[in-house]
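**Q** take a look and give me a structure for this.
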Amino acid sequence: MALKCLWIFIPPTSKSWGGNNVNDLETPVAFPGDAYKRAANSSVHVRLGFVAQVMQELAVLFGEDHASLRLGEKEVDDFLNMIHQMKDGLLSCMKNKKSRWNKKLYRYFKRLSSDVLEQKKNSAEAWEMIRREAIMHIFHASLLITT
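**A** All right, here's what the predicted structure looks like:
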């Protein structure tokens, strides 16, 4: 991607955030792979905006009551700081800071909140599902930015 931007996207590994024990828990909400495919076939501006939205949605999701998350408060704070830095860095690369938000992606994250966290009462199992989804999003977002 030919960007004249001083900010570099360096995604975290699953080991850097909670170890590599991403279990086989399946969420009742399907991963929005089609939204990522459409973004991948779009302009650089659209891809940057899409990934910035992913980072924003993750920040909102992890801003919820995450007391049952099997990570310490410092790890969660570090993760949220990294997410905000990524979002701000992406926005700094964009000429027009206003990007159309992807409604399907927005609804997907709302369903993660309601169908996983709320229905499972913010349990440790629910947060493990959310952690797994977050790692997948960061991986797929890094592919969008680096290709």
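
**Q** alpha carbons only for contacts and neighbour counts from here, please
**A** Fine.

**Q** who touches the longest helix along the chain?
**A** As assigned by DSSP state H, the longest helix anywhere in the chain is helix 124-146. For helix 124-146, contacts defined as Cα atoms under 8 Å, 6 or more residues apart in numbering pick out 1, 9-14, 22-23, 25-27, 31, 36, 39-40, 47-48, 51, 54, 58, 66, 68-70, 112, 116-117, 120.

**Q** also stretch 1-20?
**A** Applying Cα under 8 Å, 6+ apart, the external contacts of stretch 1-20 come out as 22, 44, 70-71, 75, 79, 86, 89-90, 92-93, 135, 138-139, 142, 145-147.

**Q** please provide the structure for the following sequence as well, for comparison with the first:
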Amino acid sequence: MFNRIFLLCLCLCLDVDGLPLGCRWLQHKFREHSVKSITLLETMANSTNTNTTQDADVPFPDELYPHPSEASVEDKLWFIVQLLDKVSELLSVDQSSDTIWPWQKSTVDDFLVVMHGQTRGLSPCVDSSKKKNKKLHHYFKKLTSHILEKMSYSAEAWELIRKELRIHLLRVELLALSSN
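**A** Alright, predicted model coming up:
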């Protein structure tokens, strides 16, 4: 009997702040990785002479972002994991073709390592068997078709993508902070 009470108390102590068990990475490492990813995006912008005032012609469906006061911590984290996966997928183009980024490959590779690190760090916090967000998938598909393909994977197209990703990563950081 004493052992059961002790285990219950231990579990309650480990599950502080409403975070799922095993999700301390969010509190200790997410912000560090988030700052690094945004810094790398800024480095990409500074490494090219491409500067566009044009905005992406693909509006993000804002209703997809979980409202911090209404969504559960796990729902917010699942959304973040999916978005980070889509960001990685978008930048993981075949570099043997004509779709080469206007940035240094090492910077993009570093960015992708940070994205994968965030996804790996948050993976224990979510139930990956949950249904994936189809609207999020369609949004990123539109970024590819309406911007990259339509603009022939030009430096200007990649700059529009970089600006969009920066906005999303800033929003994801705020969403993650609301989960702490």
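
**Q** ok, of the contacts of helix 124-146 of the first structure, which come out buried?
**A** For those, a burial check counting by 16 or more other Cα atoms under 10 Å picks out 11, 14, 27, 31, 36, 39-40, 47-48, 51, 54, 58, 66, 69-70, 112, 116-117.

**Q** any of the contacts of stretch 1-20 of the first structure buried? List them.
**A** 44, 70-71, 79, 86, 89-90, 93, 135, 138, 142, 145.

**Q** and F2 of the second structure, how far from C9 of the second structure?
**A** In this structure, F2 of the second structure and C9 of the second structure are 11 Å apart, going by Cα to Cα, to the nearest Å.

**Q** okay, these two: which has more neighbours?
**A** Neighbours were counted for F2 of the second structure and for C9 using other Cα atoms under 10 Å; C9 has more, 12 against 7.

**Q** roughly how far apart are the more buried one and D75 of the second structure?
**A** C9 of the second structure is 25 Å from D75 of the second structure, by Cα to Cα.

**Q** show me where the first structure has its helices.
**A** Using DSSP H, helices in the first structure cover 33-40, 44-62, 73-93, 103-111, 124-146.

**Q** in JSON lines, list these along with distance to G18 of the first structure.
**A** Listed next are these as JSON lines, based on distance: least, Cα to Cα, whole Å:
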{"stretch": "helix 33-40", "distance to G18 of the first structure": "24"}
{"stretch": "helix 44-62", "distance to G18 of the first structure": "14"}
{"stretch": "helix 73-93", "distance to G18 of the first structure": "8"}
{"stretch": "helix 103-111", "distance to G18 of the first structure": "21"}
{"stretch": "helix 124-146", "distance to G18 of the first structure": "9"}
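
**Q** out of the ones you listed, which one sits most buried?
**A** The highest mean neighbour count among those, using mean count of other Cα atoms under 10 Å, belongs to helix 44-62: a mean of 21.

**Q** in the second structure, which residue range corresponds to that helix?
**A** Using TM-score structural alignment, the residues of the second structure aligned to helix 44-62 of the first structure are 73-91.

**Q** that stretch vs the first structure, average offset?
**A** Average distance, stretch 73-91 of the second structure versus aligned residues of the first structure after superposition (mean Cα distance after the TM-score superposition for the first structure): 0.6 Å.
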